[in-house]
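Participant: need a structure here:
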Amino acid sequence: MQEMLVVAIGVNPRAALPVLLLQEASAQYRVLPVWVGVAEANAIELERQHVPAPRPPTHQLICQVIGSLGRRLDHV
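Facilitator: As a prediction, this is how the structure comes out:
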């Protein structure tokens, strides 16, 4: 499994859809575009800018549920 870093979030001009650009942590020349929904792109960008959300996002709630059950999530 390769570690990936979020490089940027842009918009595909043809489809007007957000594109998440992931870069391999060990190789700066390899970039993977991932098309995401508008809500997901907004949530990722708010997290990157350290803007607090009015309520926890779904992924944080799931992590809290898993932790309260005495379990741990290692990989996604």
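
Participant: okay, CA-based contacts and neighbour counts for the rest of this
Facilitator: Will do.

Participant: Mind checking what secondary structure the most centrally placed residue in the chain has?
Facilitator: Residue closest to the average C-alpha location in the chain (CA atoms, centre = their mean): I44, at 5.0 Å. In three-state terms, and counting by DSSP: H, G, I helix; E, B strand; the rest coil, I44 is helix.

Participant: got a list of what W35 touches?
Facilitator: L17, P18, V19, L20 (CA atoms under 8 Å, 6 or more residues apart in numbering).

Participant: Could I have the buried ones of these as ChimeraX selection syntax?
Facilitator: Only the buried members of these enter the following ChimeraX selection, criterion being 16 or more other CA atoms under 10 Å:
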select :18,19,20
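
Participant: want to put them side by side, so please do this one too:
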Amino acid sequence: MIEMQLGGLGFDPRNMSPIILLRDLDERNFLPIWIGMFEAAAIAMELQEFKPPRPMTHDLLVGIIDILGAEVDRIIITEIKDDTFYSSIELLVAKEDGLQDPPSEGSKKIIRENIEYEVEVIRLDARPSDAIAIAVRTDAPIYVSEQVMFKAKMVNAEKDQEETQKFKDFIENINPDDFAKYYKNNS
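Facilitator: Alright, predicted model coming up:
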């Protein structure tokens, strides 16, 4: 797995579709993911710290996860099939007596405030845009499988510096407020 971070949010200049740009921590590899307008608005509003008067779907999901005592551990872009990305959200859930056994990916030990806990790891299937919208709300790390990086024909900054710089310039000049304005005007 390769840890990535949200490198930008903007529009593809060819078709004006919203796009998320993930980049690795060394800023050598980039992964563009095209998403829907409403998902882009949800991510942009969180990045701009804009709080709507009523919770959006991703805010509601994060609230439910929190109330149930679970924690978003990480999100993973798991595969790409027919130009469609797939991802999962990994939750950490404390196992308590009397609760039905959740569909678990196994257990692991975590330490919080110097106390060690045994937790179940629950993996939920999610669209990458939804998983990333939840990650930005919970500060959860974003990972991409090596297989996805290979299949998506990642841009290597050393091999294609000029194209990478053009794309970086484009992303840096996009204003996330545009998404919030779109959401306000269309909701």
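
Participant: Now do the contacts for the aligned residue in the second structure for the residue nearest to the centre of the first structure.
Facilitator: Applying TM-score structural alignment, one finds that I44 of the first structure aligns to I43 in the second structure. Neighbour list for I43 of the second structure: I132, A133, V136 [criterion: CA under 8 Å, 6+ apart].

Participant: so how far does stretch 63-76 of the first structure reach from one end to the other?
Facilitator: This stretch, stretch 63-76 of the first structure, spans 12 Å end to end (CA to CA, to the nearest Å).

Participant: hmm, who's touching that stretch?
Facilitator: Outside stretch 63-76 of the first structure, no residue touches it (CA under 8 Å, 6+ apart).

Participant: Just the buried positions in that stretch, please.
Facilitator: Of the residues in stretch 63-76 of the first structure, none is buried (16+ other CA under 10 Å).

Participant: And for stretch 124-133 of the second structure?
Facilitator: Buried-residue list, stretch 124-133 of the second structure, by 16+ other CA under 10 Å: A126, R127, P128, S129, D130, A131, I132, A133.

Participant: residues in the first structure matched by it, start to end?
Facilitator: Against the first structure, stretch 124-133 of the second structure falls on no residues (TM-score structural alignment).

Participant: Identify the residues contacting that stretch?
Facilitator: 35-36, 39-40, 42-43, 58, 75, 77, 85-91, 142.

Participant: and stretch 7-17 of the first structure, which residues are buried?
Facilitator: For stretch 7-17 of the first structure, by 16+ other CA under 10 Å, it's I9.

Participant: So what's the gap between it and the chain middle?
Facilitator: Offset of stretch 7-17 of the first structure from its chain centre (CA atoms, centre = their mean, to the nearest Å): 15 Å.

Participant: who's in contact with that stretch?
Facilitator: P18, V19, L20, L21, L22, Q23, W35, V36, G37, V38, A41, E45.

Participant: ok, the residues you listed vs Q2 of the first structure, which is closest?
Facilitator: Closest approach between the contacts of stretch 7-17 of the first structure and Q2 of the first structure, by CA to CA: Q23, at 9.8 Å.

Participant: quick one, what contacts the aligned partner of the closest one in the second structure?
Facilitator: Taking TM-score structural alignment, the alignment pairs Q23 of the first structure with R23 from the second structure. If you count contacts by CA under 8 Å, 6+ apart, R23 of the second structure has them with M4, Q5, L6, G7, N29, F30, L31.

Participant: In JSON lines, list the buried residues of stretch 124-133 of the second structure along with secondary structure and distance to L68 of the second structure.
Facilitator: JSON lines is the format used below for those (DSSP: H, G, I helix; E, B strand; the rest coil; distance: CA to CA, whole Å):
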{"residue": "A126", "secondary structure": "strand", "distance to L68 of the second structure": "19"}
{"residue": "R127", "secondary structure": "coil", "distance to L68 of the second structure": "22"}
{"residue": "P128", "secondary structure": "helix", "distance to L68 of the second structure": "23"}
{"residue": "S129", "secondary structure": "helix", "distance to L68 of the second structure": "23"}
{"residue": "D130", "secondary structure": "helix", "distance to L68 of the second structure": "19"}
{"residue": "A131", "secondary structure": "helix", "distance to L68 of the second structure": "18"}
{"residue": "I132", "secondary structure": "helix", "distance to L68 of the second structure": "21"}
{"residue": "A133", "secondary structure": "helix", "distance to L68 of the second structure": "19"}
